[in-house]
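In: No letters, just coordinates:
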């Protein structure tokens, strides 16, 4: 009886320890309506093209061939999943980059842009990433 209980408890602990709960991040919110404004999305697009496309863009946007060797790979944000992504997560990920877990131990090469972008610029990038998959010709 004791061994069944011990095995059950061990199994439960293993499941909890191995579950992918995702990273913990601050629940910040953009200013009201910020993500929906076309001018903010366009500013995010401009920043993306200038500073992010080398790793996250399509080949036609200037994606570097070295980005093909990143592991884990850098997403190009055209998946519809990014339309539903928590804006707070995208904001946090842009600002912290590879300096936080689980990305640090997984070998991410994403720089932390918190010192390089203002909060408004970061929210503009988030605004653009959320509509990027809807844009037919970037």
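Out: Sure, I can see it. On a predicted model such as this, the values are computed, not experimentally measured, just so you know.
In: make it CA atoms for all contacts and neighbour counts henceforth
Out: Will do.
In: For this protein, just list every one of the helices.
Out: 2-18, 38-47, 53-56, 81-84, 87-96, 103-106, 119-132 (DSSP state H).
In: ok, residue 68 - contacts?
Out: For residue 68, no residue meets the contact criterion (CA atoms under 8 Å, 6 or more residues apart in numbering).
In: Can you list the buried residues in stretch 36-47?
Out: Under the neighbour-count criterion of 16 or more other CA atoms under 10 Å, stretch 36-47 has 40, 41, 43, 44, 45, 47 buried.
In: structure B:
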């Protein structure tokens, strides 16, 4: 009996650890100086308001009440943890949205923003990094 309990506990811990791991994503480098450029951050802020705020923004930024019911919840990019996220990871998540694992199987509703240019996605990344300070 003790063996089965230990085995079940180990399986549960493994599942939890796998859920919190960062998936593999492509290595990318932003254009030099873009993440710190005030004009890029401002452009990213405008893109955030028009494309992202309905799910990720504050109520004053146009957050939709339906976003409160997303499972998993849409991340709040004012959380300081995003200041330390790899810019290549943020770029990838914006680009692929819910279409990559583990996000697809977790029920994410994040759209893929492949219609944005690479520069626009980097501008969003610049804004998200600044927003999380």
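Out: Cool, got the structure. Given the structure is predicted, the values throughout are model-derived calculations rather than measurements.
In: Deepest-packed of the helices of structure 1, please.
Out: helix 119-132 (a mean of 23; mean count of other CA atoms under 10 Å).
In: and the angle for that helix with helix 38-47?
Out: 90 degrees (axes from the mean of the first three to the mean of the last three CA atoms, to 10 degrees).
In: Go ahead and name everything in contact with helix 119-132 of structure 1.
Out: The contact list for helix 119-132 of structure 1 (CA under 8 Å, 6+ apart) reads 30, 34-36, 40-45, 47-48, 77-78, 82-85, 87, 90-91, 94-95.
In: Just give the nearest non-adjacent residue to residue 99 of structure 2, would you?
Out: Spatially, and ignoring its direct neighbours in sequence, residue 99 of structure 2 is nearest to residue 112 (7.1 Å; CA to CA, 6 or more residues apart in numbering).
In: whoops, residue 62 of structure 2 was the one
Out: Using CA to CA, 6+ apart, the closest residue to residue 62 of structure 2 is residue 54 (5.4 Å).
In: The one you found against residue 74, yeah?
Out: No: Residue 54 of structure 2 is not in contact with residue 74 according to CA atoms under 8 Å; the separation is 10.0 Å.
In: which neighbours do these two share?
Out: Going by CA under 8 Å, 6+ apart, residues that sit against residue 54 of structure 2 and also against residue 74 are residue 67.
In: and residue 88 of structure 2, how far is that from residue 111 of structure 2?
Out: Per CA to CA, to the nearest Å, residue 88 of structure 2 is found 18 Å from residue 111 of structure 2.
In: One more: residue 78 of structure 2?
Out: With distances taken as CA to CA, residue 78 of structure 2 is found 20 Å from residue 111 of structure 2.
In: if you count what's nearby, which of these two comes out ahead?
Out: residue 78 (17 against 14; other CA atoms under 10 Å).
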